[in-house]
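>>> Pasting the sequence and the predicted coordinates here, then a few questions.
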Amino acid sequence: MTTAIRTLAAWAALTAAHDVADHWVQIDTQATAKGRPGLEGARACAAHVATYTATQALALAAADRLLGLRLDWGRAALGLAVSAATHYAADRQGGHWGDEEPRGVARLAAATGHATWLRRDPGAGYLMDQAWHRGWIAVAAVVAGGGRP
């Protein structure tokens, strides 16, 4: 099995699991609280990212077993950590994508010329959030699907 095939299969598993975890597994109390300041927000976001990462790990393990990928699980764990850390970083900002004073990843989006769109279009924040996650999932898949040492 080539590194490219392992990486593509890892990307497919991680991406599908992302959609399930972000929209089906995450509960409403996590979604509404994860961007709040302080311990309440941090706990809600950590709980969401824990179930998100578990969902991705299960999908990656299923793909590994069913497709015979022979993933290196040290690399897979590192890929999952990349996905989890970047997911937490984006989700801790909560619904602040279109704020006049954005924070976190929303600040980066505003600094790269997206502030007007984020304020004008109520769906822009969600699209930027999902693009952020999927971009990092691609990085995580490259890490997870990399060659066996």
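On my side now, so go ahead.
>>> only C-alpha atoms for contact and neighbour calcs from this point on.
Noted.
>>> Counting neighbours, which bits of the longest helix seen in the chain end up buried?
When the chain is parsed with DSSP state H, its longest helix is helix 38-67. For helix 38-67, burial by neighbour count (16 or more other CA atoms under 10 Å) applies to 41-42, 44-57, 59-61, 63-64.
>>> helices or strands next to the helix or strand harbouring residue 32 in the packing?
Following DSSP states H and E, one finds residue 32 within helix 28-33. Applying 3 or more CA pairs under 8 Å, 6 or more residues apart in numbering; DSSP states H and E, we find helix 28-33 packed against helix 38-67.
>>> what about versus this one:
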Amino acid sequence: MSTALTFAAVLPALLVAHAVGDRWAQTEHQAVTKGCAGHAGRVACASHVLTYTAVTATVTAIVCVALSLPVSLTGFLAGQAVSALTHYWIDRRTTLAAFVARFAPWKRNYYANVPGGAEHLDQSAHMVWLLVAALLTAVI
């Protein structure tokens, strides 16, 4: 039962941290540049993911300590690693666009042409991986 309770506490912590890290902690430069081709885009995305992960790690740690959750260091680090790596992959933009084209072609027009479509698919992809990160945090 403690694994289920840990998961139930860590997931909303990650979701709140995601909202803060992805919106408030991200600089305008990171937001505008992280999807660009080349070195500048990679650096902007990596710096965004670094600040984002600082937020998710801090919030998750505070929740785990405050609620005395039985989270191992390995589980904590695995959850944060999955969150960070997938966040980088999604936020490079061309990667998610290629994924949509290959595996969800019925969403290509939505992704490319509907106002906010790309961001909605971006955010829902982040949610999927935050679920995985919370599971890893709780079970490892």
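Now that the structure is in, tell me what you want to look at. Source: prediction; values computed, not measured.
>>> what's the TM-score here?
TM-score for the superposed chains, counting by TM-score structural alignment, normalised by the length of the second structure: 0.94, backed by 138 aligned residues with a CA RMSD of 1.2 Å.
>>> how much does the very next helix or strand once past the longest helix of the first structure deviate in direction from helix 38-67?
Using DSSP H and E, the next helix or strand after helix 38-67 of the first structure towards the C-terminus is helix 73-91. Orientation of helix 73-91 of the first structure against helix 38-67 (axes from the mean of the first three to the mean of the last three CA atoms, to 10 degrees) gives an angle of 140 degrees.
>>> Mean deviation, whatever helix or strand comes next after helix 73-91 of the first structure versus the second structure?
Counting by DSSP H and E, the next helix or strand C-terminal to helix 73-91 of the first structure is helix 105-109. When the second structure is superposed, helix 105-109 of the first structure averages 1.5 Å from its matched positions, counting by mean CA distance after the TM-score superposition for the first structure.
>>> In the second structure, point out the residues matching helix 105-109 of the first structure.
With TM-score structural alignment applied, helix 105-109 of the first structure matches the range 96-100 in the second structure.
>>> List the buried residues in that stretch.
Buried positions in stretch 96-100 of the second structure, judged by neighbour count with 16+ other CA under 10 Å: 96-97, 100.
>>> residues near residue 68 of the second structure, how many?
A count of nearby residues for residue 68 of the second structure, using other CA atoms under 10 Å, gives 10.
>>> Apart from its neighbours in sequence, what residue is nearest residue 27 of the second structure?
Nearest residue to residue 27 of the second structure in three dimensions, chain neighbours excluded: residue 48, at 7.6 Å (CA to CA, 6 or more residues apart in numbering).
>>> how about that neighbour, what does it touch?
Residues near residue 48 of the second structure by CA atoms under 8 Å, 6 or more residues apart in numbering: 25-27, 30-31, 34.
>>> returning to what we had before: for the helix holding residue 32 of the first structure, buried residues please.
Those would be 30-31, 33, for helix 28-33 of the first structure by 16+ other CA under 10 Å.
>>> Which position in the first structure pairs with residue 114 of the second structure?
Superposed on the first structure with TM-score structural alignment, residue 114 of the second structure falls opposite residue 121.
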